[in-house]
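Peer 1: with the sequence up front, the predicted model follows.
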Amino acid sequence: MSWTWSAEPDDGSVDLAGLGLDQQFPSQGEAESWLGEFYPGLMDAGVRAVSLFEADRKVYGPMPLEPEIT
């Protein structure tokens, strides 16, 4: 199975080309590690939340990329 990230909502307001969201990962852990490294660039590009998919099944999300303020 492949694991992928998707911008949520993908309403076309953010140019997703070149952000890496088209990558496929062999495991959930590798997908989550990638996000941990690259989420600042996604936020800079205007992505506010992502969802994780295993093939066509949504595993979780949308998950905000901005830190929670407590």
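Peer 2: Here it is on my side, so go on. The shown structure was predicted, so the numbers you read here are calculated from the model rather than taken from an experiment. Numbers count the residues shown, from 1 in each chain.
Peer 1: going by C-alpha atoms from here, please, whenever you check contacts or count neighbours.
Peer 2: Fine.
Peer 1: does residue 60 sit in a helix, a strand or a coil?
Peer 2: Secondary structure, DSSP: H, G, I helix; E, B strand; the rest coil: residue 60 is strand.
Peer 1: nope, residue 40 is what I was after
Peer 2: The three-state label given to residue 40 by three-state DSSP is helix.
Peer 1: tell me, how many neighbours does it end up with?
Peer 2: If you count neighbours by other C-alpha atoms under 10 Å, residue 40 ends up with 14.
Peer 1: now residue 36: which helix or strand?
Peer 2: Per DSSP states H and E: residue 36 is located in helix 28-44.
Peer 1: list the buried ones in that helix?
Peer 2: Buried positions in helix 28-44, judged by neighbour count with 16 or more other C-alpha atoms under 10 Å: 28, 31-32, 35, 39, 42.
Peer 1: try this one side by side with the last:
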Amino acid sequence: MAYRWRYEDSGGGELSGPAVEFEDQDEAEAWFSAQWDQLSTTGIEQVTLLDGDDEVYGPMSLRPAE
């Protein structure tokens, strides 16, 4: 299976975003760490990590902790 991020609005609705797939979870998380601030400027509010169609974790907010 391939890891990928599902991009969502604040209500959990799916949004379009970079269609990137990763061989493992570490690679997916490293990419996200480098890209999250850019993703947050496009209207993406939260993300969920998927392994194929299975949710690994999420949703995870892109907003700074208060």
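Peer 2: Yep, it's here. Just so it is clear, the structure is predicted and the values come from calculations on it, not from any experiment.
Peer 1: the helix holding residue 36 of the first structure maps to which residues in the second structure?
Peer 2: Alignment of helix 28-44 of the first structure against the second structure: residues 25-41, by TM-score structural alignment.
Peer 1: show me what that stretch is in contact with.
Peer 2: With contact meaning C-alpha atoms under 8 Å, 6 or more residues apart in numbering, stretch 25-41 of the second structure is reached by 3-5, 17, 21-22, 62-63.
Peer 1: the helix holding residue 36 of the first structure vs the second structure, average offset?
Peer 2: Comparison of helix 28-44 of the first structure with the second structure after fitting gives an average deviation of 0.5 Å (mean C-alpha distance after the TM-score superposition for the first structure).
Peer 1: the helix or strand that comes right after that helix packs against which elements?
Peer 2: Per DSSP H and E, the first helix or strand lying C-terminal to helix 28-44 of the first structure is strand 49-54. Applying 3 or more C-alpha pairs under 8 Å, 6 or more residues apart in numbering; DSSP states H and E, we find strand 49-54 of the first structure packed against strand 3-7, strand 57-64.
Peer 1: out of these, which one sits most buried?
Peer 2: Ranked by mean neighbour count, these are led by strand 3-7 with a mean of 21 (mean count of other C-alpha atoms under 10 Å).
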